[in-house]
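Colleague: Okay, predicted coordinates and the sequence, questions at the end:
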Amino acid sequence: MIDPATLPSLPASVARPAYDRSKVKAGIAHLSVGNFHRAHQAVYIDRVLALPGHEGWGILGIGLMDVEGERAKARALQGQGGLYSLVAYPPEGTPEVSVVGAIVEYLHAPADPEAVLKRLADPAIRIVTLTVTEGGYNIDETGTFKLDDPAVAKDLAGGLPATSFGVMTEALRRRRDAGTKPFTVMSCDNLRHNGGVVKNALLSYARAKDPALAAWIEAEVTFPSCMVDRITPAVGPADRERLNAETGLDDASPIFAEDFIQWVVEDKFCDGRPELEKVGVEFTDAVDAYEQVKLRMLNASHSMMSFPGILLGHRIVHLAMQDPDVDALLEQFLSRDAGPLLDAPPSMSVGQYKDLLLSRYRNPAIGDQLLRIASDGASKLPQFVQDTAREVVQRGGDGRRIAFLLACFTEYLRGVDDRGDSFPVVEPMVTEADRALAAKPDLREGLGLGAFKGWGVAEHEGFASDYARYRASIQEKGAGATLKDLLAAVAAG
């Protein structure tokens, strides 16, 4: 078993924390400790803790959801003193195995909500980060925080809060009342202008709870934006057994990821920060430019791969990329649709970034799941594809690939692929009204789905016609044949 006592006896092939963990205290709290956080932010913090004078920047992990998976994660990480193994796979060559020690405390909020609030009110916690997924910010298509969400409404009604924004607001209230400096709040989710999104959500909740507190938060708290990047698959029981067999470790909560990693951060911290620039983090005032390239190329092409790929019967990323039609679709989308519309930072080449993305997707060691990438597509598509779709239509460009993507998403909601196999559809933001629209005989009405509101494509005759035609073709002869027809039409000019 991995725990602090067994660290010295780990195999020589396993990298371990290059610092004395017994001296590390938590200065960062992270809400919702998923695999991505453990493979990304926690890795950078693990590196920075090895720098002199950084013992106060460990991570307090906080699980928010009251589900068995989160309870099991809490038991595993608490039982191992926050330690876990990470295997980083390059496209070729030998994977690197390390034990990450940055998480020095772990609390499961549903088990003891008061303990979480007490720790977040502690002056030692100077930054709160979060990865609550794109849909976890309760923002509707108009940019309004949904105060009528049942969990939010319950928090606003009183008692100890359970939602991320309720918890942060109550912790900040306690800090204000105690004369303690506030903490910085930083979203690490894949959202456009994620600093502004989390600020909007937190202030909206706080205003509904206590307008005076909201005014204090707005004046005192900073909300830096950031861009995060590392492909990190889910880990099932078979993956856990495989990883432990490969590493020779007995880890209750191992993870794996690609070897690529990137973090670009806006330098706006109200109570200090670790010297992350010394361990590979890039600080810049131009996060938006990096963010747009990443969201509109990597995340958007993930969507362009996943919804058609699932309908074609694929389930694993690198296997989908072995399908020449899927590979061609992504190449065309990145080269002809997304890439030309981007104003990349001076240090980035859009063409080279495209080639890097396709190489990363083809990495057979990662085995990322298309169903994981596709989940909550109704929240992801507006973040990743909307801007490109709107600009393509406004400029009179070729919208066929994007129309095909939206058609595939709408047909994906049926949960059946070209082979007749069923698959789970995880779409918490798709309403019954959305499903009714998707089932209408007039196939164009699917463009009225909440996920597509405000895109400006439903009003464009050519785009709406393509969308309806692709839906009809998918229903009649399958997504694979429809994609072949699309690629042949593009090739013919």
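Modeller: That came through, no problem.
Colleague: rest of the way, CA atoms for contacts and neighbours
Modeller: Noted.
Colleague: quick one, strands of the stretch 251-400 of the chain?
Modeller: 255-258, 262-265, 282-283 (DSSP state E, counting those that start in this stretch).
Colleague: Tell me which of those strands sits most buried.
Modeller: Scoring these by mean neighbour count under mean count of other Cα atoms under 10 Å gives strand 255-258 as the most buried, with a mean of 25.
Colleague: got the contact list for it?
Modeller: Here strand 255-258 makes contact (Cα atoms under 8 Å, 6 or more residues apart in numbering) with 35, 38-39, 84-91, 230-235, 240, 243, 360, 366.
Colleague: ok, now stretch 358-373?
Modeller: So stretch 358-373 is contacted by 89-92, 231-234, 256-258, 302-303, 305-307, 309-310, 314-319, 321-322, 331, 424 (Cα under 8 Å, 6+ apart).
Colleague: Okay, and L86 sits in which element?
Modeller: strand 84-89 (DSSP states H and E).
Colleague: Following the chain past that strand, name the next helix or strand.
Modeller: Next helix or strand after strand 84-89 toward the C-terminus (DSSP H and E): strand 96-100.
Colleague: Just the residues contacting that following strand, thanks.
Modeller: 13-17, 42-43, 46, 83-89, 247.
Colleague: Also compute the angle for the helix or strand just after it relative to strand 84-89, please.
Modeller: Heading C-terminal from strand 96-100, the first helix or strand you meet, by DSSP H and E, is strand 103-108. Per axes from the mean of the first three to the mean of the last three Cα atoms, to 10 degrees, the angle that strand 103-108 makes with strand 84-89 is 110 degrees.
Colleague: Next up, a structure to set beside the first:
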Amino acid sequence: MKNKILQFGSGVFLRGFWGWMVNELNKNENFDASITMVKLTPRGDLSQFKETSGLYSLSTKGLLNGEVIDTNEEIDIYQRFIHPYPEWVEFLLTAEEEDLQIVVSNSTEAGIVYKQCLFPNECPETYPAKLCAWLYKRFVHFDQSSDKAPLILPMELIESNGDKLQEIIIKHANDWGLDHNFITWVQKDCDFRNTLVDRIVTKGDKNDACVEPYHLFAIEGEEAEEILPLKKAGVNVFWTKNLPAFRETKVRMLNGGHTSMIYAAILSGETIVADALEKLEIDQFLRSILLDEVLPTLEAKGGDKQELTDYAEAVIERFKNPFLNHEMINIALNSASKLLVRILPSFNDSTKLNKKYPEKLSKAIAAFFWFYRGSVEGDTFKGESEGLTYEFADDAKAMSAIAKCDTSSAANFAKAILACSAWKGAFNKHPDFEATLTKILEEFEEKGLKASLFPNT
């Protein structure tokens, strides 16, 4: 195999997501590529990978198109392991390799940062500084050749990850007084892409990984299948000119789906996500939110209805994964801020689109508020509903503000909770939602949570 890929990061996500993709390329497209793994932090070493010569087992467990998937395979695409702190020179020498075409990374959300430093004679602290030094070495060695400028795919879960990485590298180049032609090469020839990655990956024994069948890799810009034929290899990749739409879809459907359903489900006596969705009424509640209320708002922004439908169905299927013991109370941790990001944008857009409040999202918001009735003890929120007691952690300031809301009647609670400072005035644009919320809360009191939320049960 040819060493075509330089990977910054040794975490399990890259093995379960990217390592698996490269293995699929080798199997299905004769890609003939190996990966050089570069450690990002000074602590620890890479001996665990060297001991197995990079070989690891990947287990795929979950549902795919309604069928249970439970498979194992051995993956052998990591061929070299470099710890740049003691092996700085060896690390830089990889920049001289003819076949190297692609750079990937997963340095966590905090990894793409600028930290001023001198031109490195030894390994610098941050990932962008490491990459800048490596790119400069390659630029010099290959005499500024545009053909040797790599495709760079950061997989950190931050917006505009490729743009931000490029900006920091240019800043380092200016700090270090590097050749202006190098900066032009970084800007014009190096192909930095913004990306979005999506797959649940958990750690197995030693270097092994366990993944769900679902995966998505969205890459902004024109297709680069001649360099990286992911689509041809059968990988669920989208080369797109509208990455923000993918991000918005994920946040509103995947994250928003979780947040919309769990409070209604918990208050109905459920504890595990997959188990809850075995109940027809909860499954239908979530489907109605995603397909009838969220999807049209995304379609109105130019999204493809069939693609959005497929994604929504995939989200529901992922939630039903029988191999994931996903406790809903854990998802409820630190949720005060999630209402603003995951649910309200869809609620706002649906209201504007249909000139009325969306029924299921309104009930989801009401269940969210009802869940937050209770008291604060230290850093813990304690709630109670219909004999069910629960506690969880959240932002102290938000918890304190919510706990002060008047719960003496549905009307008083609706008025107080909508005006609560935790929502940063988000409901001010919907002054008449108070009446709608009051009616839902009164139904909670009169009929009980389950009968009100799921009237057909």
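Modeller: Yes, it's here. Keep in mind that what you see is a predicted model, and the values were worked out from it rather than measured.
Colleague: What would you report as the TM-score here?
Modeller: With the length set by TM-score structural alignment, normalised by the length of the second structure, the two chains reach a TM-score of 0.68; 409 aligned residues with a Cα RMSD of 4.9 Å.
Colleague: out of the strands of the stretch 251-400 of the first structure, nearest to P211 of the first structure?
Modeller: Ranking the strands of the stretch 251-400 of the first structure by proximity to P211 of the first structure (Cα to Cα) places strand 262-265 first, at 29.5 Å.
Colleague: returning to what we had before: tell me, the strand holding L86 of the first structure lands on which residues of the second structure?
Modeller: Using TM-score structural alignment, strand 84-89 of the first structure corresponds to residues 56-61 of the second structure.
Colleague: Now, the contacts of stretch 358-373 of the first structure that are in helices?
Modeller: Among these, the members found in helices (DSSP state H) are H302, S303, M305, S306, F307, G309, I310, V317, H318, L319, M321, E331.
Colleague: can you name the two of those residues that are farthest apart?
Modeller: Largest pairwise distance in these, by Cα to Cα, is 18.0 Å, between I310 and E331.
Colleague: who has more neighbours, these two?
Modeller: I310 (26 against 16; other Cα atoms under 10 Å).
Colleague: ok, that one touching D417?
Modeller: Yes - assessed by Cα atoms under 8 Å, I310 of the first structure is found in contact with D417 at 6.7 Å.
Colleague: wait, F423 of the first structure sits on L413?
Modeller: No - the pair F423 of the first structure / L413 is not scored as a contact, 9.8 Å apart, by Cα under 8 Å.
Colleague: Contacts for stretch 96-108 of the second structure, please.
Modeller: Against stretch 96-108 of the second structure from outside (Cα under 8 Å, 6+ apart): 2-9, 11, 14, 40, 127, 137-138, 141-142, 148-157, 227.
Colleague: no, scratch that, I was asking about stretch 155-164 of the second structure
Modeller: 104-109, 111-112, 152-154, 192-197.
Colleague: cool, and stretch 135-149 of the second structure?
Modeller: L92, A95, E96, E98, Q101, N181, F182, W185, V186, D189, C190, D191.
Colleague: repeat that with 10 Å
Modeller: 92-102, 129, 131-133, 150, 169, 173, 178-179, 181-186, 188-191 (Cα atoms under 10 Å, 6 or more residues apart in numbering).
Colleague: just the buried members of these?
Modeller: 92, 94-96, 100-102, 129, 131-133, 150, 169, 173, 182-183, 185-186, 189-191 (16 or more other Cα atoms under 10 Å).
Colleague: Just the ones in helices from the residues you listed, please.
Modeller: L92, A129, L131, C132, A133, I169, A173, F182, I183, W185, V186.
Colleague: So which of those residues is the closest to H430 of the second structure?
Modeller: Among these, and counting by Cα to Cα, the member closest to H430 of the second structure is I169, at 44.5 Å.
Colleague: Could you pull up the residues touching the counterpart of that closest one in the first structure?
Modeller: Aligning on TM-score structural alignment places I169 of the second structure opposite A206 in the first structure. Residues counted as contacts of A206 of the first structure (Cα under 10 Å, 6+ apart) are 156, 165-166, 168-170, 172-173, 200, 212-218.
Colleague: Could you rerun that using 7 Å?
Modeller: Residues counted as contacts of A206 of the first structure (Cα atoms under 7 Å, 6 or more residues apart in numbering) are T169, L213, A214.
Colleague: For G62 of the second structure, the count of nearby residues, please.
Modeller: 23.
Colleague: correction: D275 of the second structure
Modeller: Neighbours of D275 of the second structure using other Cα under 10 Å come to 17.
Colleague: Leaving out sequence neighbours, find the closest residue to it.
Modeller: In space, and not counting its chain neighbours, D275 of the second structure is closest to K320: 7.5 Å by Cα to Cα, 6 or more residues apart in numbering.
Colleague: One more: S10 of the second structure?
Modeller: K39 (6.0 Å).
Colleague: How about E442 of the second structure?
Modeller: A410 (5.6 Å).
Colleague: corresponding residue for that neighbour in the first structure?
Modeller: Matched to the first structure by TM-score structural alignment, A410 of the second structure sits unpaired.
Colleague: Next up, the contacts around the residue nearest to S10 of the second structure.
Modeller: Counting by Cα under 7 Å, 6+ apart, the residues that K39 of the second structure touches are F8, G9, S10, I82, H83, P84.
Colleague: switch to 10 Å and redo it
Modeller: 7-11, 45-46, 81-85, 107, 127.
Colleague: got these as TSV, with distance to E73 of the second structure, secondary structure and neighbour count columns?
Modeller: Formatted as TSV, the contacts of K39 of the second structure follow (distance: Cα to Cα, whole Å; DSSP: H, G, I helix; E, B strand; the rest coil; neighbours: other Cα atoms under 10 Å):
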residue	distance to E73 of the second structure	secondary structure	neighbour count
Q7	21	strand	23
F8	24	strand	22
G9	22	coil	20
S10	19	coil	21
G11	19	coil	16
D45	25	coil	16
L46	22	coil	16
F81	22	strand	21
I82	25	strand	19
H83	27	coil	21
P84	30	coil	20
Y85	33	coil	18
S107	26	coil	22
Y127	31	helix	24
